[in-house]
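Q: I'd like to go over a predicted model; first the sequence, then the structure.
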Amino acid sequence: MLHKPNSHLLRRGRYSEPGRAYLVTAVVYQRRPVFADLYLGRLLVAELKRAHDLGLVNSLAWVIMPDHLHWLFELRDATLPEVMKRVKSCSTLAINRARRTHGAFWQYGYHDRAVRADEDLIKAARYIIANPLRAGLVEHVGDYSLWDAAWL
C-alpha cells in the first residue's frame, strides 16, 4: 500500500465548475525524473492532447518538468477528478508499457487551484512556461521541448 500523507487535504474544498480555468500540478511517484526522457514526456503530451480533443478540457498551457506536470486548462465536459483520473491512468499505462515496468507512476492525488475570473490567464501561462528557466534546465524557453501555450 502506498503511503499517502496528507492526501486527504488535497481533496478538501475541491469543486468542478465547467468553464472555469484550473491550474493543476501532478507529481511523479518518488519524484523520479522520468520526463528527462523526451519520448516518455511525449507520451504524456499525447494524453493531454487527447483530453483536449475529446472536449473534456480546453487546454491553455502546460509544461512537463522532469518529475512533474503543470497544466492550465478550462474545464469542459468532465469533472476535475474525471479529467485527472483519465490523464494519469492512461499516461501510466502508456509510460509503463514503454519502460517495460508496472505499478505506480504518479504520486497519489494532485494539487489544483481554480483560477479566478479576474486573474490574468496569460500571466498564469507565462509563469507555467517559465518553470524550466527557473529550474535552470535551459537558458531560453524555446530550448525546452515539453511545453505549449495557446497564446505563445
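A: Everything's here; your move.
Q: switch to C-alpha atoms for all contacts and neighbour counts from now on
A: OK.
Q: what about residue 29, distance to residue 102?
A: Per CA to CA, to the nearest Å, residue 29 is found 12 Å from residue 102.
Q: more neighbours: which of these two?
A: Shown here are residue 29 and residue 102; by other CA atoms under 10 Å, residue 29 has more neighbours (16 against 11).
Q: try this one next to it:
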Amino acid sequence: MSRPLRIEYAGALYHVTSRGNERKAIYREESDFNLFLDTLAEVCERFNWTIHSWCLMTNHYHLVVETPDGNLSAGMRQLNGVYTTRFNRRYGRVGHLFQGRYKAILVDKSAYLLELSRYVVLNPVRARMVEHPGDWLGAVTVIPSVS
C-alpha cells in the first residue's frame, strides 16, 4: 500500500515530529542539540521556512513550521538526512537515525498557533524532565503577531 500524499501549499503551518529509531536518543550531548539547530537554521534559510516554536527532546523533536513556499517534504528530507549524516559521522555509526517517516499535521494558524506552541514547549514539563519550560535546553517559542 502506498503512503498518503502530503498536503503542501504556500503559507501552510505544520506540527512536525520525528522520533529516533527504536526510540533511541537522537541527541547524546549538548553539542548535538546545537548541531541539530545549526542544521535546522540551514534548512530554514534554504527553504524559506519560519519556525514558530520547537522542542528537542532526547529521542524526538517537535517543530511548528510555516512553509511560505509549500516545500515541507523537500526541507524535511534535507533536515533529517543532513542531521543523520552529521550525527553518524560524529559517533562513527551508520544507518538510520530516525524511525520511519516524519509526522506532519496541518494546523490552522489563526486558531491554533498559540495553543500548539504552548503544547510543544511544555513537552519536557509533561515528561517530568523539568519543572518549568525555560529550564529545558531544547525548547523555545517565537510567535510573531498572527494576522
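A: Arrived safely. Fair warning: this is a prediction, and the values are worked out from it, not measured in the lab.
Q: nearest residue to the middle of the second structure?
A: The centre of the second structure sits closest to residue 63, judged by CA atoms, centre = their mean, with a distance of 3.5 Å.
Q: residues in the second structure aligned with the lengthiest helix in the first structure?
A: Ranked by residue count, the top helix of the first structure under DSSP state H comes out as helix 80-99. Alignment note (TM-score structural alignment): helix 80-99 of the first structure is matched to residues 72-91 of the second structure.
Q: ok, average deviation of that stretch from the first structure?
A: Compared with the first structure after fitting, stretch 72-91 of the second structure deviates on average by 0.8 Å (mean CA distance after the TM-score superposition for the first structure).
Q: residues in contact with that stretch: which ones?
A: With contacts defined as CA atoms under 8 Å, 6 or more residues apart in numbering, stretch 72-91 of the second structure is touched by 6, 8, 32, 35-36, 39-40, 43-44, 47, 94-98, 102.
Q: quick check: residue 125 of the first structure vs residue 63 of the first structure, distance?
A: Distance, residue 125 of the first structure to residue 63 of the first structure, by CA to CA: 9 Å.
Q: whoops, I mixed them up, residue 102 of the first structure
A: Here the criterion is CA to CA. By it, residue 102 of the first structure lies 25 Å from residue 63 of the first structure.
Q: just give me the match in the second structure for residue 121 of the first structure.
A: When the second structure is aligned by TM-score structural alignment, the residue opposite residue 121 of the first structure is residue 113.
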